[in-house]
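Engineer: Pasting a predicted model and its sequence here:
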Amino acid sequence: MTALNELRLLPWSGPGGKPCYLDTDDKASYMSRLADNIEAVQLGTAAELLKHAAETLDDQDAALEDLHPLARELAGSLRDVLRVAVSRGHLLEVSDPHRP
């Protein structure tokens, strides 16, 4: 059985919000490439959302009712980016040749 820290945390959740993991050594597999593509989309979306948030917060005429949906979108994007960071951090730990 593969240790949990050797599995790739996928950029989506399963039923009930539970994490999904991939067990493969093939970085070119369909699931690995799919996860890579989804992570790229999530990171791109986060960058666009951050730009939009900065513009909205700089706008003195921005309506307060616009901030709640913006905060909700930012929180969702932060969740996605954190999942990507955790996944990539685990991958770095496993692939580190200096790791004991």
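Structural biologist: Perfect, I can see it now. Computed from a prediction, not measured in an experiment: that's the story for all the values here. Numbering: from 1, shown residues only.

Engineer: all contacts plus neighbour counts: C-alpha atoms, from now on.
Structural biologist: Noted.

Engineer: all helices of this protein, in order?
Structural biologist: For the chain, applying DSSP state H gives helices covering 30-58, 67-95.

Engineer: Count the residues that sit near Tyr21.
Structural biologist: Neighbourhood size, Tyr21 [other CA atoms under 10 Å]: 17.

Engineer: another one to put next to it:
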Amino acid sequence: MATTRQDAAPNPEWVLMYRGGLSRRKIAALAGVPASTVGYHLRIACAADPLLRAAHEEATGNGASRVTAQGRERMYQLVTMVQETGRYPCRNAESTSERTLSLIHI
């Protein structure tokens, strides 16, 4: 019967890479292991350190910084319309600009 070597989880090197913003898939490619193995190690690490996911998200820049200038402008348009009319945009409005504003998901 063949035995396989089981490394202690979580792998500290992979945890550091994840904390630094690398994805599970990228870590797996660098380490030459399946992404599922890296995922297993990271699940254990995240259970032990509840702030690990937040550190990863901050390092990747995925968060509040994903707001685009165009999205911010659309939000300003929506707020202005609500302030001026006292109502939210309607999908059946005659105005094209109001109809498109009604499609914004907050």
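Structural biologist: Thanks, I have the structure now. Please read these numbers as outputs of a predicted model, since none were measured by experiment.

Engineer: TM-score for this pair?
Structural biologist: Counting by TM-score structural alignment, normalised by the length of the first structure, the TM-score of this superposition works out to 0.29. Behind it: 49 aligned residues with a CA RMSD of 3.8 Å.

Engineer: which residue ranges form the helices in the second structure?
Structural biologist: Along the second structure, counting by DSSP H, helices occupy 12-19, 24-31, 35-48, 52-60, 69-85, 96-101.

Engineer: Just name whatever secondary elements the fourth one is in contact with.
Structural biologist: Taking 3 or more CA pairs under 8 Å, 6 or more residues apart in numbering; DSSP states H and E as contact, the helices and strands that helix 52-60 of the second structure lies on are helix 12-19, helix 35-48.

Engineer: ditto for the last one
Structural biologist: With contacts defined as 3+ CA pairs under 8 Å, 6+ apart, helix 96-101 of the second structure has these neighbours: helix 69-85.

Engineer: Could I get the buried residue list for the helix it packs on?
Structural biologist: Going by neighbour count (16 or more other CA atoms under 10 Å), the buried part of helix 69-85 of the second structure is Met75, Leu78, Met81.

Engineer: Mind giving me the packing neighbours of it?
Structural biologist: Packed against helix 69-85 of the second structure by the contact rule (3+ CA pairs under 8 Å, 6+ apart) you find helix 96-101.

Engineer: in the helix it packs on, what counts as buried?
Structural biologist: Here helix 96-101 of the second structure shows Glu98, Leu101 as buried, counting by 16+ other CA under 10 Å.

Engineer: got it, and stretch 35-55 of the first structure?
Structural biologist: Across stretch 35-55 of the first structure, burial judged by 16+ other CA under 10 Å covers Ala35, Asp36, Ile38, Glu39, Gln42, Leu43, Ala46, Leu49, Leu50, Ala53.

Engineer: quick one on the thing from earlier: include distance to Cys20 of the first structure when you put the helices of the first structure into CSV, please.
Structural biologist: Shown next, in CSV, are the helices of the first structure (distance: least, CA to CA, whole Å):
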stretch, distance to Cys20 of the first structure
helix 30-58, 11
helix 67-95, 11
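
Engineer: Could you point out which of these sits nearest Arg8 of the first structure?
Structural biologist: Of all these, helix 67-95 sits nearest to Arg8 of the first structure, with 6.1 Å by CA to CA.
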